[in-house]
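requesting a structural model of the entry that follows:
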Amino acid sequence: MRHAHIYLIIGALLATGLFAAPAQAAPVLCEKFGSTTVQSGRYVVINNVWGADTAQCIDVNQNGGFTVTQAAHNKPTNGAPASYPAIYAGCHYANCSTGSNLPMQASASAFNSLRTSVSMSYPSSGTWDAAYDIWFDPTPRTDGQNTGAEMMIWLNKQGSIQPVGSQVGTVNLAGGTWQVWFGNSGWNVISYVRTSAASSLDFTINTFYADAVSRGYAQRSWYLTSVQAGFEPWIGGAGLAVNSFSYGSSGGGTDTTAPSVPGNPTTSGTTSTSTNLSWGAATDTGGSGLAGYDILRATGDAFARVGSSTTTSFTDTGLLPATTYRYRIQARDGAGNLSQMSGTATVTTQTGGGGGGGCAVAATTQTAWNNGYVIQPVTVTNRGTSAISGWTVTFTLPAGHTITGSWNANLSVNGQTVTARNNGNNGNLGPNAATSFGYQASRPNGNTQVPSGYTCRSSA
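Presented below is the predicted three-dimensional model:
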């Protein structure tokens, strides 16, 4: 089985300063994690010897490419590769190129016109693959490990190596036929392996991402963070070369100006399970127009997107009683540019008294197999100080998944949203009392996702 393509160690080393990533290095990079920029910062080139201690050097082409001039690797082909020397646009562990317009949400209209091309040269010796590595995260992340999807596009390979996971199909895209592989390394890894080798490729990113979304392996709400092209050598690797690389919009006249920062949010009408947010409007001068706002919420240090609004207000529901939440707002334009985050609003929900009470929900995966799973128990607990007479749980079903059965609750499905309501005999719950239900679902073969985003609301 091929590597898990883990960059967690790299991020930790960069963060501690054990390995420096200089903004401008020499034209030949031999440091394990050495990097330099080309074309006035438009792209970043990285040596990135993340899986070995053997020597590797790359000669950087300031016009937009590099050549591996030294590679003394000799790794087993059933494990991780030695490195991933690459050129990229976007952000990789806080090392960002300029003018990439990334991160960008995959639902933005501008995402559809993002295009990239590469031309490569290959040696006749060694064991390696030549591949794009395109990263997506549920948040607009610029540092650390992405946890959404890693989409690899193999133009060529040499030796007995294969992608993460197993083959789940074939597809015709971008003028070629590709094997589709799927695995999970703590995030979804979707690999497209060309059945006939190519030395160049020109495609819109959405061509492959739309296929990944249709298979249930990726989501439109996730953010594209970087577009990388390079090589994974196991044995040798000298002579591998990116001759040219490009990334940008095929639409022309791309808006790269972010909206202004929204006004700081305020809260009102807070109950045990919800709060109302409002904020001052942002403005957009880039030409694509203001498209809306993303609402970010945190209970600890990390903010995560919990919803969006096309107005300057939002009601956040499904909260836990007696819990402190923090909110920030980001503006988004029609090209997918994100503003800086607003200031923070802090609110603590009520304890749940006054007749309604509040409920909490926790779900457990009892069992899972190649194309299905059972979620049981889904535990509903009254966290309020008074009794409740009913509850409603909502959660998100991944694309391509289907509910095939349920028990101890009445389930209904609208798009990807599932709503579970109590039966006649399990809606009445006193303070701290709990009940549970379960369900079974099918999913595309090889998809390892399970539903997420469980929220609970109670009634008096």
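
going by C-alpha atoms from here, please, whenever you check contacts or count neighbours.
Will do.

so what's the nearest residue to Pro123 once chain neighbours are set aside up against?
Closest residue to Pro123 apart from its sequence neighbours, by Cα to Cα, 6 or more residues apart in numbering: Gly239 at 5.3 Å. For Gly239, the contacting residues are Thr67, Val68, Thr69, Ser121, Tyr122, Pro123, by Cα atoms under 8 Å, 6 or more residues apart in numbering.

now render the residues you listed as TSV, adding neighbour count and distance to Ala331.
Formatted as TSV, the contacts of Gly239 follow (neighbours: other Cα atoms under 10 Å; distance: Cα to Cα, whole Å):
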residue	neighbour count	distance to Ala331
Thr67	23	41
Val68	23	42
Thr69	18	45
Ser121	14	42
Tyr122	21	44
Pro123	14	47
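
the residue nearest to Pro123 is in what secondary structure piece?
Using DSSP states H and E, Gly239 sits within no helix or strand.

mind listing the helices for the stretch 201-350 of the chain?
205-214 (DSSP state H, counting those that start in this stretch).

centre of the chain versus the helix or strand where Ala420 lies, how much separation?
Assessed by DSSP H and E, Ala420 sits inside strand 417-422. With Cα atoms, centre = their mean, to the nearest Å as the basis, the distance from the averaged C-alpha position of strand 417-422 to the chain average is 26 Å.

with stretch 39-55 instead?
The mean C-alpha position of stretch 39-55 is separated from the chain mean by 22 Å, Cα atoms, centre = their mean.

this one as well, want them side by side:
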Amino acid sequence: MTTFLHPARHRARHRRHQRLRSLRTAATAALVALGSLTALTTATAPARADTVICDQFGSTTIQGRYVVQNNRWGTSATQCVNATSTGFTLTRADGSVPTNGAPKSYPSVYNGCHYTNCSPGTSLPKRIDTIGSAPSSVSYGYVGDAVYNASYDIWLDPTPRTDGVNRTEIMIWFNRVGPIQPIGSPTGTASVGGRSWEVWTGSNGANDVISFVAPSAITGWSFDVMDFVDQAVARGLAQPSWYLTSVQAGFEPWQNGAGLRVDSFSSTVVTGGTGPGGPGTPATACRVTYTPSVWPGGFTTNVTVANTGTAPVDGWRLAFALPAGQTVTQAWNATVSPASGTVTATGTASSARIAPGGSQSFGLQGTYTGTFARPGQFSLNGTACAVA
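So this is what the prediction gives:
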């Protein structure tokens, strides 16, 4: 298999952005109504006509909330998409490019902002640590006589950027056909959203990329985007204070591609995280189980936070004082700061809720001097907890 680096992808997008202003007027003229409304024999409302887009960077809105874009940036050959009421079909995909370079294009549908073109009413960009969940659903239709991937893209940036290339791109490869592979190199496997993925990491010269590749084709899936965002944060490719700027579902074709479809797409962003705009809800009652494993000079601890009250706790923060001489060196399934003294453990974006009778667990590793001791008191969103 030939290594795919596609460094030209985002440089091409940058060049596209420079040309976009002058092309905007022409893009409007390129939107062509496909067919005409069929004469009705009953008193039903007419169906919405599909919209065919052949302009290089043309776009249209569907459902009053998402943008469908042609986004042909890697070739001069003709490409057309037919935007439907629920998604789009790639109706023409002329030309081909080498499989060891960038793809021809990224026809897609998205929620958020792409080179200043923001979908109507979107809440993006939004700080990662203020997002409680970001449920999404997509269904794909595939063809066999092309070289392509079906890619769901998630874009992250340190600022609420609505134009240009973001700092980190998360790619979810639902399917791949032909001798292509993600940017960078394989770095292991991961279980995300209840599925197993091959993980690739690298850079295309403009931004960091982490790709999750399905072992076999997925035609449809409903999932939480924040599960993948949490993976990027845990691997140091983003920070909780960064912004989710857009989520996009589409295809990257290298050869042919006519007939590829996104049959349906939905994306919602639900606030309820722990950052500004998401302060968390008070706990009514809680219990903490603190289970350390100690060796000379070091320790690990598993911490379970149980909600023993009758209402859910959203955006949970567990505060406790580390005994003198203890320092946290790393944590998992939560963010712990500062490293010593009175610290606060903050749940990840995808585990920000503790249901009544439920619990969340996290771990930490650290060093100590003198005699090891456990913290004596814990508080959950300001409420003192019992210690098991």
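
circling back to that earlier point, so what does the strand holding Ala420 of the first structure touch, helix or strand wise?
Where contact means 3 or more Cα pairs under 8 Å, 6 or more residues apart in numbering; DSSP states H and E, strand 417-422 of the first structure is packed against strand 390-396, strand 409-414.

so how far is Val143 of the second structure from the equivalent of the residue nearest to Pro123 of the first structure over in the second structure?
Superposed on the second structure with TM-score structural alignment, Gly239 of the first structure falls opposite Gly259. Here Gly259 of the second structure is placed at a distance of 6 Å from Val143 of the second structure (Cα to Cα, to the nearest Å).

swap in Gly273 of the second structure?
Relative to Val143 of the second structure, and taking Cα to Cα, Gly273 of the second structure is found at 40 Å.

same check on Leu260 of the second structure?
To Val143 of the second structure, Leu260 of the second structure is 6 Å away according to Cα to Cα.

show me what stretch 96-106 of the first structure is in contact with.
37, 41-44, 88-91, 111-112, 140-142, 219-226, 247-248, 256, 336-338.

quick check: PyMOL command selecting the buried ones in those residues.
What follows is the PyMOL syntax for the buried subset of the contacts of stretch 96-106 of the first structure, where burial is set by 16 or more other Cα atoms under 10 Å:
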select buried, resi 37+41+42+43+44+88+89+90+91+111+112+140+141+142+219+221+222+223+224+225+226+247+248+256+336+337+338
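
quick one, strands of the stretch 251-400 of the first structure?
For the stretch 251-400 of the first structure, applying DSSP state E, counting those that start in this stretch gives strands covering 266-268, 275-278, 290-298, 304-309, 313-316, 324-333, 345-348, 359-369, 372-382, 390-396.

got the contact list for the spatially most central residue of the second structure?
Closest residue to the average C-alpha location of the second structure: Ile154 at 3.6 Å, with Cα atoms, centre = their mean. Contact analysis of Ile154 of the second structure by Cα under 8 Å, 6+ apart lists Glu169, Ile170, Met171, Val225, Val229, Leu244, Thr245, Ser246, Val247, Gln248.

I'd assumed Tyr110 was in contact with the last one.
The reference is to Gln248 of the second structure. Yes: Gln248 of the second structure is within contact range of Tyr110, at 4.2 Å (criterion: Cα atoms under 8 Å).

about what we covered before: quick check: the match of Gly239 of the first structure vs Phe223 of the second structure, distance?
According to Cα to Cα, Gly259 of the second structure and Phe223 of the second structure sit 25 Å apart.

so what corresponds to Cys30 of the first structure in the second structure?
When the second structure is aligned by TM-score structural alignment, Cys30 of the first structure is paired with Cys54.

ok, longest strand in the second structure?
strand 243-255 (DSSP state E).

alignment lookup: the residue nearest to the centre of the second structure to the first structure.
Per TM-score structural alignment, Ile154 of the second structure is aligned with Ile134.

still on that earlier bit, give the ChimeraX command for selecting the buried subset of the contacts of Ile154 of the second structure.
Of those, the buried ones can be selected in ChimeraX as follows, counting by 16+ other Cα under 10 Å:
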select :169,170,171,225,229,244,245,246,247,248
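
Ala134 of the second structure: neighbour count?
19 (other Cα atoms under 10 Å).

for it, which non-adjacent residue is closest in space?
Val269 (4.3 Å).

wait, what's in contact with the one you found?
Going by Cα under 8 Å, 6+ apart, Val269 of the second structure touches Ser123, Ile131, Gly132, Ser133, Ala134, Pro135.

hmm, who's touching stretch 145-157 of the first structure?
7-8, 11, 93, 127-138, 186-194, 196-201, 209, 217-218, 222.

show the buried residues in these.
The buried subset of the contacts of stretch 145-157 of the first structure - by 16+ other Cα under 10 Å - is 7, 11, 93, 127-138, 187-194, 198, 200-201, 209, 217-218, 222.

now, the residues you listed that are in helices?
Among these, DSSP state H puts Gly11, Tyr209 in helices.

where in the second structure does stretch 309-322 of the first structure align, residue-wise?
Against the second structure, stretch 309-322 of the first structure falls on no residues (TM-score structural alignment).

any idea what Ile375 of the first structure aligns with in the second structure?
So, by TM-score structural alignment, Ile375 of the first structure is left unmatched.

Ile375 of the first structure against Ser436, yeah?
No: the criterion here is Cα under 8 Å, and Ile375 of the first structure misses it with Ser436 at 10.9 Å.

what's the closest non-adjacent residue to the match of Cys30 of the first structure?
Cys80 (4.2 Å).

pull up the aligned stretch in the first structure for stretch 353-371 of the second structure.
Counting by TM-score structural alignment, stretch 353-371 of the second structure sits on no residues of the first structure.

can you pull out the strands in the stretch 251-388 of the second structure?
Counting by DSSP E, counting those that start in this stretch, the stretch 251-388 of the second structure has strands at residues 261-267, 270-271, 286-295, 298-307, 313-314, 317-321, 327-332, 334-337, 342-347, 353-354, 359-367, 378-380, 383-384, 386-387.
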